[in-house]
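Peer 1: Next comes the sequence, and after it the predicted model I'd like to discuss.
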Amino acid sequence: MSNTIRKISIPVISVLLGVIVGTIIMLVTGYNPAAAYTALWNGAFGEVYFVGEVVRQITPLILAGLAVAFAFRTGLFNIGVEGQLIVGWLAAVWVGVAFDLPKIIHLPLAVLAGAAAGALWAFVPGFLKARFRVHEVIVSIMMNYIALHVSNYLIRNVLTDKADRTENIPASASLRSDFLSSITDYSRLHWGILIALACVLIMWLILEKTVKGYELKAVGFNQNASQYAGMNVNRNIVLSMVISGAFAGLAGTMEGLGTFEYVSNKAGFTGVGFDGIAVALLGANGPLGIVFAAALFGFLKVGALNMPLEAGVPNEMVDIIIALIVFFVAANYMIRIFLEKLSKNKSKKGEK
């Protein structure tokens, strides 16, 4: 069996196993799986409005998945995507409400501010990893909490006068589209999906078509060999985290300038950054795979909202299915052995 087929087979089998085990759990706990999956489908594709919401949900998931995958492809595990997303959201809305500019300047400036904030937040664990060999997982996960509480403080004491949320950004800084909203029955779909897809292309171009991308991947495979070959390992570690953080900051920007158009004093994390880890895993850290994984997760998360209403099944059941899918992806060693044995058996039969 070729590597390409194996790479495609493992995520597909993981999804199927997740759905099968989820079905068994529903049967054991007394729910009707057929009604649950019908409600799930109707909640995602039953109306044009829901389709718009699915695509809207896919947008930040793609960017969060790219953030995790880019770092992982270069040998780093950026588990701080959630924090980078939060500061990107804050920075984008801050620029949105603080300036009065023409849209052709205001919107790009706000988008770039969100990307820059995420990149700056990721620079810290990247620098500490490169300079002092402090593990990026520890630093980045701790910076999630710093991002949450610092942003809450700034919202209440700088952007507003003790209020829980900012005012809405003006139209000149908004990604909202009357056209997209009207064709999806006034959903919150916005132009951010085009930015997300452009970032998919950017990641592919960087990693597959540039010398710097080759260096980043080489450092991820073997730092000692890369250094021996004359590559600046420390600089590439920092650059990898900065690019990863920029993708994460853009994920927050999509929420701040597109979905909500404000930033609030958050009681907790958004969860999108952590979902990005699952999206990257299911998408095998490849740009195209991430698009399909984000589409699946967007479908599940939006469709799940209809399950309690139509089938009486708690929407947490979808979270269980997602967790099972991630579990089977993480345990792909077992699936690989099964596929290899299947391939060997077929070849033996062919010889006979």
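Peer 2: Perfect, I can see it now.
Peer 1: Please make it C-alpha for all contacts and neighbour counts, starting now.
Peer 2: Noted.
Peer 1: Buried residues, stretch 91-105. List them.
Peer 2: Residues 91-97 are the ones in stretch 91-105 that count as buried (16 or more other C-alpha atoms under 10 Å).
Peer 1: List the contacts of the nearest residue in space to A67 that is not next to it in sequence.
Peer 2: Closest residue in space to A67, ignoring its immediate chain neighbours: S244 at 4.3 Å, by C-alpha to C-alpha, 6 or more residues apart in numbering. By C-alpha atoms under 8 Å, 6 or more residues apart in numbering, the residues touching S244 are 66-68, 70-71, 78, 119, 122.
Peer 1: how about a cut-off of 7 Å?
Peer 2: The contact partners of S244, by C-alpha atoms under 7 Å, 6 or more residues apart in numbering, come to 67-68, 70-71.
Peer 1: now swap in Q223 and tell me
Peer 2: V233.
Peer 1: For I62, see how far away G289 is.
Peer 2: 10 Å (C-alpha to C-alpha, to the nearest Å).
Peer 1: Of the two, which one has the most company?
Peer 2: Using other C-alpha atoms under 10 Å, the more surrounded residue of G289 and I62 is I62, with 34 against 21.
Peer 1: wait, that one sits on A294?
Peer 2: Yes: with contact defined as C-alpha atoms under 7 Å, I62 reaches A294; the gap is 5.5 Å.
Peer 1: Next, the buried residues of whichever helix in the chain runs longest.
Peer 2: In the chain, with assignment by DSSP state H, the single longest helix is helix 103-132. For helix 103-132, the neighbour count (16+ other C-alpha under 10 Å) marks 106-107, 109-130 as buried.
Peer 1: And stretch 13-20, how far out from the chain middle?
Peer 2: With C-alpha atoms, centre = their mean, to the nearest Å as the basis, stretch 13-20 stands 21 Å off its chain's centre.
Peer 1: actually stretch 253-264, not the one I wrote
Peer 2: Taking the mean of its C-alpha atoms, stretch 253-264 sits 16 Å from the chain's own mean (C-alpha atoms, centre = their mean).
Peer 1: Contacts for that stretch next, please.
Peer 2: Contacts of stretch 253-264 (C-alpha under 7 Å, 6+ apart): 60, 88-90, 92-93, 111, 114, 164-169, 173-176, 188, 190, 192.
Peer 1: can you tell me which of the residues you listed are in helices?
Peer 2: Judged by DSSP H, helices contain the following of the contacts of stretch 253-264: 60, 88-90, 92-93, 111, 114, 192.
Peer 1: So which bits of stretch 217-235 are buried?
Peer 2: Buried residues in stretch 217-235, counting neighbours by 16+ other C-alpha under 10 Å, are found at 217-220, 223, 226, 231, 233-234.
Peer 1: Helices along the stretch 1-150 of the chain, start to end?
Peer 2: 3-28, 33-45, 48-73, 81-98, 103-132, 136-154 (DSSP state H, counting those that start in this stretch).
Peer 1: So which of those is the most surrounded?
Peer 2: Highest mean neighbour count among those (mean count of other C-alpha atoms under 10 Å): helix 81-98, with a mean of 30.
Peer 1: Remind me what that one packs against, helices and strands.
Peer 2: Packing partners of helix 81-98 (3 or more C-alpha pairs under 7 Å, 6 or more residues apart in numbering; DSSP states H and E): helix 103-132, helix 136-154, helix 233-254, helix 272-282.
Peer 1: alright, now check it against this:
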Amino acid sequence: MSQAKVPAWVNMALLPAINVLVAFLVSALLFIYIDINPIDAAKTMWMGAFGYAEGAGYTLYYTTGFIFTGLAVAVAFHAGLFNIGGEGQAYIGGLGIGIVCLTLGEYAPWYITFPVALVVGGLFGAAWAFVPAYLQAKRGSHIVITTIMFNFIASSLMAYLLVEILKPENTMATESRVFAVSSWLPKMHEIMSVFGIQMEASPLNLSFIFALLCCVFVWLFIWHTRWGYEIRSVGANPSAASYAGIKYIKIIVLTMLISGMLAGFFGLNVLQGELHQIKLNFVEGFGFTGIAVALMGRNHPIGVLLASLLFGFLYQGGAELSFEYGVDRNIVVVLQGLVILFSGALEHMFRPQLEKAYLKIASLGSNTPSKKGVA
């Protein structure tokens, strides 16, 4: 079977769609097992996620977080790096954003606080990725091991800071004080109301627009800049890239800094946009789910955006399903696991059959005589 004859869209678009479909079919068996009609469950999830403005707002709110962590993993993948540290980088990036909101937010409006928080959050996330990047580039320490270790360090550091330093007096809750209202990011329904468009209130905020801009930035950077070409060259063949004059150490560090920066932006959506205070475990596994988002999206910004939307649908639709049928909310974790299983570990299971079917259909089409030829 000649892979060259199979168009890229077959493996880049059609294969992931089939994998997701199979995951949903297996999920249907799960719903049958717990005495829930799969069709009714699908309708409930769809209506909960997209059937009304508030639900759609929550879906896009979750999508925003997945875009940041998914892009972070995708950028690292292009350099051949498996960045497992998105969770810790998002955590520390959120710390930087929270510090800005707790300090500058008392004196400046959101349109001043937002760009400062954006820069500081990105710097904090990049700084947390720097040490694993340096160890990988200079010492040969595997990036997977070091980034996992830094996740635990970030968790311990945040617990200490929230208990000993950032926690207000006379409270036992492991959270900072609430940010000044002037530092809060405007919600999308508030922005739309300025233009005379009425929307139901939801957590969806201005950071969603910034997340879309990040998708454009990553696309331009990876595929339309010299640095992006060097990153992809190192990811494809480090030895050949070094022979061509590309500095391996520089590219590894640069890639991880950008990856950590993107993960650090996560706090803009969750902290400055919704929670308005630093809370323990505010990342809630989004950093790890970003790995699945990047794998499903084939490390392309458009794919990451679509995969993020899918996981946003699962989060919000699963919450509606839990409310409607009283099922355990962990059912959403099971659904995510099935999607990850078929789109990650088993992503190539249907590839030979799909390519064979496409080549057969293509050959039949090419062998069909035209009306002009018959005549």
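Peer 2: Arrived safely, thanks for sending. Fair warning: this is a prediction, and the values are worked out from it, not measured in the lab.
Peer 1: Mind giving me the packing neighbours of the longest helix of structure 1?
Peer 2: Contacting helix 103-132 of structure 1 under the criterion 3+ C-alpha pairs under 7 Å, 6+ apart are the following elements: helix 81-98, helix 136-154, helix 233-254.
Peer 1: quick one: that helix to helix 136-154, angle?
Peer 2: Angle of helix 103-132 of structure 1 versus helix 136-154, following axes from the mean of the first three to the mean of the last three C-alpha atoms, to 10 degrees, is 140 degrees.
Peer 1: any idea of the angle helix 103-132 of structure 1 forms with helix 233-254?
Peer 2: Orientation check (the same axes, to 10 degrees): helix 103-132 of structure 1 against helix 233-254 gives 140 degrees.
Peer 1: Give me the nearest residue to the residue nearest the centre of structure 1, chain neighbours excluded.
Peer 2: Centroid-nearest residue in structure 1, with C-alpha atoms, centre = their mean: A64, separated by 2.4 Å. Distance criterion C-alpha to C-alpha, 6+ apart; nearest residue to A64 of structure 1, sequence neighbours excluded, is G276 at 4.5 Å.
Peer 1: Was I right to think that neighbour contacts P60?
Peer 2: No: in this structure G276 of structure 1 lies outside contact range of P60 using C-alpha under 7 Å: 8.7 Å.
Peer 1: where along the stretch 201-350 of structure 2 do the helices fall?
Peer 2: Listed in chain order, the helices of the stretch 201-350 of structure 2 (DSSP H, counting those that start in this stretch) span 207-224, 226-236, 238-243, 248-264, 266-267, 286-296, 301-325, 331-340.
Peer 1: So which of those helices is nearest S156 of structure 2?
Peer 2: helix 286-296 (16.4 Å; C-alpha to C-alpha).
Peer 1: how big is the offset of stretch 115-123 of structure 2 relative to structure 1?
Peer 2: Aligned to structure 1 and superposed, stretch 115-123 of structure 2 gives a mean residue distance of 1.1 Å (mean C-alpha distance after the TM-score superposition for structure 1).
Peer 1: corresponding residues in structure 1 for that stretch?
Peer 2: On structure 1, the counterpart of stretch 115-123 of structure 2 by TM-score structural alignment is residues 108-116.
Peer 1: just to revisit the earlier point, distance to L339 of structure 1 added to the helices of the stretch 1-150 of structure 1, as a markdown table?
Peer 2: Converted to a markdown table, the helices of the stretch 1-150 of structure 1 look like this (distance: least, C-alpha to C-alpha, whole Å):
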| stretch | distance to L339 of structure 1 |
| --- | --- |
| helix 3-28 | 8 |
| helix 33-45 | 28 |
| helix 48-73 | 24 |
| helix 81-98 | 33 |
| helix 103-132 | 38 |
| helix 136-154 | 32 |
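Peer 1: and of those, who's closest to V326 of structure 1?
Peer 2: Nearest of the helices of the stretch 1-150 of structure 1 to V326 of structure 1, taken as C-alpha to C-alpha: helix 3-28 at 7.6 Å.
Peer 1: mean shift between that closest one and structure 2?
Peer 2: On superposition with structure 2, the mean distance recorded for helix 3-28 of structure 1 (mean C-alpha distance after the TM-score superposition for structure 1) is 1.1 Å.
Peer 1: Which residue range of structure 1 does stretch 330-340 of structure 2 align onto?
Peer 2: Using TM-score structural alignment, the residues of structure 1 aligned to stretch 330-340 of structure 2 are 316-326.
Peer 1: err, stretch 26-41 of structure 2, not the other one
Peer 2: Taking TM-score structural alignment, stretch 26-41 of structure 2 hits residues 21-36 over in structure 1.
Peer 1: hey, which of the helices of the stretch 201-350 of structure 2 is tucked in deepest?
Peer 2: Of all the helices of the stretch 201-350 of structure 2, helix 266-267 has the most neighbours on average by mean count of other C-alpha under 10 Å, namely a mean of 33.
Peer 1: Show me what that one is packed against.
Peer 2: With contacts taken as 3+ C-alpha pairs under 7 Å, 6+ apart, helix 266-267 of structure 2 sits against helix 86-103.
Peer 1: mean deviation of the helix it packs on from structure 1?
Peer 2: Once superposed with structure 1, the aligned residues differ from helix 86-103 of structure 2 by a mean of 0.8 Å; criterion: mean C-alpha distance after the TM-score superposition for structure 1.
Peer 1: aligned partner of V73 of structure 2 in structure 1?
Peer 2: Superposed on structure 1 with TM-score structural alignment, V73 of structure 2 falls opposite V68.
Peer 1: quick one: contacts for that match?
Peer 2: Applying C-alpha under 7 Å, 6+ apart to V68 of structure 1 gives the contacts 77-78, 244, 276-277, 280.
Peer 1: picking up where we left off before, of all the helices of the stretch 201-350 of structure 2, which one is nearest W9 of structure 2?
Peer 2: In terms of C-alpha to C-alpha, the element of these nearest to W9 of structure 2 is helix 301-325, at 11.9 Å.
Peer 1: mean shift between that closest one and structure 1?
Peer 2: Relative to structure 1, helix 301-325 of structure 2 is 1.0 Å off (mean C-alpha distance after the TM-score superposition for structure 1).
Peer 1: ok and that helix relative to helix 331-340, angle-wise?
Peer 2: Using the same axes, to 10 degrees: helix 301-325 of structure 2 against helix 331-340 is 150 degrees.
Peer 1: other SSEs contacting helix 301-325 of structure 2?
Peer 2: On a contact count with 3+ C-alpha pairs under 7 Å, 6+ apart, helix 301-325 of structure 2 meets helix 38-50, helix 53-78, helix 207-224, helix 286-296, helix 331-340.
Peer 1: Turn those into TSV, columns for distance to V194 of structure 2.
Peer 2: Below are these laid out as TSV (distance: least, C-alpha to C-alpha, whole Å):
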stretch	distance to V194 of structure 2
helix 38-50	23
helix 53-78	17
helix 207-224	16
helix 286-296	32
helix 331-340	36
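Peer 1: Since that was my last question, I'll sign off now.
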